[in-house]
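> Sequence and predicted structure, then a few things I'm wondering about:
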Amino acid sequence: MVAAEESWGVSRPVALDEAVGLLTGAHQVVLLAHVNPDADALGSALALGLALHRHGAQVQVSFGAPEEPAESLRDLDVAGLVVPHHGVAHVPELLVVLDTGSVDRLGPLADRAETAGTTLVIDHHASNSGFGTHYYVDPRAEATAVMVLHLLDAMGAPVDLPTARCLYAGLVTDTRNFRAASPDTHAMAARLLVAGVDAEAVTRPLLDTHPFSWLSMLSTVLATARLEVGEARGLGLVHARIGSAHVSGGRQEEIESVIDVLRTTAEAEVAVVLKQVGEHRWTASMRSKGRLDVAAAASALGGGGHRVASGFTLDGECTDILDRVRHALADAPLLG
């Protein structure tokens, strides 16, 4: 468990059984993923939301931006639980925040963490600030979906095919197609396959499918790539930027996939993609190959995440932000 922010004076960690009590005791539940939710965030919210819906609760699932889930994730919402952010209840009885390291990552829905009767944070990010009234955080879990499966089992909720598809989507993306999965997580995946998940059908749209226009965008973005072998404590840094035209005109899946291409650079331990989301605002994806803690670097820049996959948002000029990234990486700890 991680420490709570001082501003959330009543926030406290909870164990599995207490988290289950909060979930099953609520009649009205709002489950939120972070802005631009990935498969782990939205899949976890939908899997848990489906179980609570079947338990008899009134359930809404949402996120602050964009207006709709990524195209590759829409089929996961078999029960129609997702609502646009402007339709989310203003004073939820129970707010459940999933896969979200800090309250600002909720975007325009951040205020619900204060207006809700109870706020339960469920997350696996080591940098989680412990906001809300209760938090259930396990940095040892490779994905929030792992934690949700434990919760479903403790609730006695069935893991049928719709639920298993949501959880498998979270596992396959956050473990990089199971390359970073423990034996226990592989066993979980096998259990989901037994439940009927078609691994190829779930994985292909998430990781292996792009429109032809993606090739043109990727060509433009990779032309901005620069390799700095002396940075990141001498382990090498490669970075690229995606301009606002491509960010606003492309699908979320295509924008987020660029980091997976950049990280293949053999000479660089760390890859960073800066994405322009405003005139002077940039969000960044950071990845390491396991020798440098990019979560520490992201935290120093106001963000957070995993030790090998993190991000942040900053205002300023791209060149100045890259300077700050270099300094943060120079101070980041080495990993075992």
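Cool, the structure landed.

> CA only for contacts and neighbour counts going forward, please
Noted.

> Pull out the buried residues from the strand or helix carrying residue 203.
Here residue 203, judged by DSSP states H and E, is contained in helix 199-207. Buried residues in helix 199-207, counted by 16 or more other CA atoms under 10 Å: 202, 203, 206, 207.

> nearest to residue 37, of the residues you listed?
Residue 37 has its nearest neighbour among the buried residues of helix 199-207 in residue 206, at 12.5 Å by CA to CA.

> Without its sequence neighbours, what residue ends up closest to the closest one?
residue 72 (5.9 Å; CA to CA, 6 or more residues apart in numbering).

> ok, residue 71 - how many residues close by?
By other CA atoms under 10 Å, the residues close to residue 71 number 12.

> which other residues reach the helix holding residue 203?
For helix 199-207, the external contacting residues (CA atoms under 8 Å, 6 or more residues apart in numbering) are 39, 72, 73, 165, 168, 169, 172, 173, 193, 253, 257.

> Among these, list the two that are farthest apart in space.
Between any two of those, the greatest separation by CA to CA is 25.3 Å, found for 193 and 257.

> separation between residue 273 and residue 126?
21 Å (CA to CA, to the nearest Å).

> what's the answer for residue 56, then?
Spatial separation of residue 56 from residue 126 under the definition CA to CA is 33 Å.

> Residue 171 now?
17 Å.

> Same drill for these two, tell me which one is more crowded.
The neighbour comparison of residue 171 against residue 126 (other CA under 10 Å) goes to residue 171, with 28 against 20.

> ok, now how distant is that one from residue 58?
Applying CA to CA to residue 171 and residue 58 gives a distance of 27 Å.

> Also residue 186?
Residue 186 sits at a distance of 33 Å from residue 58 (criterion: CA to CA).

> ok, now residue 248?
Residue 248 is 34 Å from residue 58, by CA to CA.

> How about residue 177?
Taking CA to CA, one finds residue 177 at 34 Å from residue 58.

> Please apply the same query to residue 191.
Distance, residue 191 to residue 58, by CA to CA: 28 Å.

> same deal with residue 123?
22 Å.

> Between those two, point out the one with more neighbours.
Set side by side, residue 123 and residue 58 show more neighbours around residue 123, with 28 against 15, by other CA under 10 Å.

> got another, please set it beside the one above:
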Amino acid sequence: MTLHEIANKILPMNKIGITFHVSPDGDAAGSVLSLYQALKKIGKEAYMISKDTISYNLSFLPFSNELNGECVSPKEDSDCVIILDCGNKERISADLEGFKGTIINIDHHLSNDLYGDLNFIDVTASATAEIVYSLINLLNAEMDSDIAKCLYTALVTDTGSFRHSNATPTTHNIASELLKFDINHSDIHSNIFDNKPFEKLKLIGYVLGNTELIYEGKLAVMEITKDTVSRLNIVLDDSSDIISQGLQIRGVEGAVLFREVEDGVKVSLRSKKYLNVNKVASVFGGGGHIRASGITMKNISLNEAKNLVLNQIKEEI
């Protein structure tokens, strides 16, 4: 199904819920917030569904206060729920059990399970926000500075400030169009990246101090235990800025971060040029992109998770 066909399906609908993946990052939040505003502009009864709240560094985004974790399931008589930037049904930040309306799945992840009644997946897009930008235009919704700010934030976060290999000419063209709406790109960058609590920096320092290089220095291995998080008295809602530090090491091709959680271990994987971390993640039911993927491993110890994942990486690196 084309994006134009998706837009034509949305236009006759009125009551529309929008959601994203659990622990929403900048692309998920920016995409949902921008589409929410656009649908309102064309007269739709749009609302956002989220089990999660927005992280502190994204709270500057317009209407982010409405993502407060209070609306967790579709409202009565909703025509559809649009799910953005979520690769599989288990990671949707909404309770959709019993929902009888249409589920529209819009994403850019290679590992997307095509769980929607209507699916549009563009793996060439650097961020789901690229797709949402096109969708907003197809819906003939008027762009403004608030929508542009949300979309630009999404592009910045998923491309690592446009330095990752997923940033394409299309990405830069869209960014250029968004900047015409008088948004302050410097302030956006500062809010996202220069806005860490002191405890987070202490955690980064601790993790880096205990990072190991293996496989002839090609892989940086990092870990965060529950005890470390408790001792530093920090609420860790995002660890992407921590694992990115591992990729900055000279000679490293990949980085893996093991994070101990209540019911198991969360694993983040990143690479530079040739290591396909999506292939590694898929072995354990995870997924994402070729250069950035994640895994959730239930009922397993930190050491067990490390042994399994590192052995799999060894076969690929």
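Sure, I can see it. Keep in mind the model is a prediction, meaning the values are calculated, not measured.

> now the buried residues of helix 199-207 of structure 1 in TSV, with distance to residue 325 of structure 1?
Output for the buried residues of helix 199-207 of structure 1, formatted as TSV (distance: CA to CA, whole Å):
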residue	distance to residue 325 of structure 1
202	35
203	32
206	29
207	27
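
> picking up where we left off before, of the contacts of helix 199-207 of structure 1, keep whichever come out buried.
Applying 16+ other CA under 10 Å to those flags 39, 72, 73, 165, 168, 169, 172, 173, 193, 253, 257 as buried.

> Identify, from those, the entry nearest to residue 211 of structure 1.
residue 253 (10.2 Å).

> Please identify the helix or strand for that closest one.
Residue 253 of structure 1 belongs to helix 252-262 when elements are defined using DSSP H and E.

> how distant is that helix from the center of its chain?
14 Å (CA atoms, centre = their mean, to the nearest Å).

> hmm, who's touching that helix?
36, 70, 72, 206-207, 210, 214, 218, 222, 238-240, 242, 246-247, 271-273, 285-287.

> of those residues, buried ones?
Here, 16+ other CA under 10 Å leaves 36, 70, 72, 206-207, 214, 218, 222, 238-240, 242, 246-247, 271-273, 285-287 buried among those.

> Next step: those restricted to helices.
206, 207, 214, 218, 222, 246, 247 (DSSP state H).

> And residue 297 of structure 1, what's its match in structure 2?
With TM-score structural alignment as the criterion, residue 297 of structure 1 lines up with residue 280 in structure 2.

> neighbours around its match, how many?
Using other CA under 10 Å, residue 280 of structure 2 has 25 neighbouring residues.

> helix, strand or coil for it?
helix (DSSP: H, G, I helix; E, B strand; the rest coil).

> contacting residues for it?
309, 312, 313, 316.

> Tell me the residue in structure 1 aligned with residue 290 of structure 2.
Superposed on structure 1 with TM-score structural alignment, residue 290 of structure 2 falls opposite residue 307.

> Could you double-check that its match lies in contact with residue 298?
No: the pair residue 307 of structure 1 and residue 298 does not pass the contact test of CA atoms under 8 Å, sitting 9.4 Å apart.

> one step back: what residues in structure 2 pair up with the helix holding residue 203 of structure 1?
Using TM-score structural alignment, helix 199-207 of structure 1 pairs with 185-193 in structure 2.

> Distance of residue 314 of structure 1 relative to residue 153 of structure 1?
Relative to residue 153 of structure 1, residue 314 of structure 1 is positioned 40 Å away (CA to CA).

> Between the two, which has more neighbouring residues?
Each of residue 314 of structure 1 and residue 153 has its neighbours counted (other CA under 10 Å); residue 314 has more, 17 against 12.

> can I assume that one sits in a strand?
Yes: checked against three-state DSSP, residue 314 of structure 1 lies within a strand.

> can you map out the strands along structure 1?
Using DSSP state E, the strands of structure 1 run over 12-13, 28-32, 58-62, 94-98, 118-123, 134-137, 226-228, 237-242, 270-276, 281-288, 304-305, 309-315.

> For residue 127 of structure 1, give me its contacts.
With CA under 8 Å, 6+ apart, residue 127 of structure 1 has these contacts: 2, 101, 295, 299, 304, 305, 306.

> okay, now the nearest residue to the third one once chain neighbours are set aside: neighbour count?
Think residue 295 of structure 1. For residue 295 of structure 1, ignoring the flanking residues on the chain, the nearest one in space by CA to CA, 6+ apart is residue 307 at 4.6 Å. Residues lying near residue 307 of structure 1 (other CA under 10 Å) number 26.

> what's the answer for residue 182 of structure 1, then?
By other CA under 10 Å, the burial measure for residue 182 of structure 1, its neighbour count, is 13.

> Contacts only, for the residue opposite it in structure 2 once aligned.
Applying TM-score structural alignment, one finds that residue 182 of structure 1 aligns to residue 168 in structure 2. Each residue near residue 168 of structure 2 by CA under 8 Å, 6+ apart is listed here: residue 126.

> Residue 149 of structure 2 now?
61, 178, 183, 188.

> So what does it match up with in structure 1?
Aligned partner of residue 149 of structure 2 by TM-score structural alignment: residue 165.

> Equivalent analysis for residue 211 of structure 2, please.
In structure 1, the residue matched to residue 211 of structure 2 (TM-score structural alignment) is residue 225.

> what's the answer for residue 222 of structure 2, then?
Mapped onto structure 1 by TM-score structural alignment, residue 222 of structure 2 lines up with residue 240.
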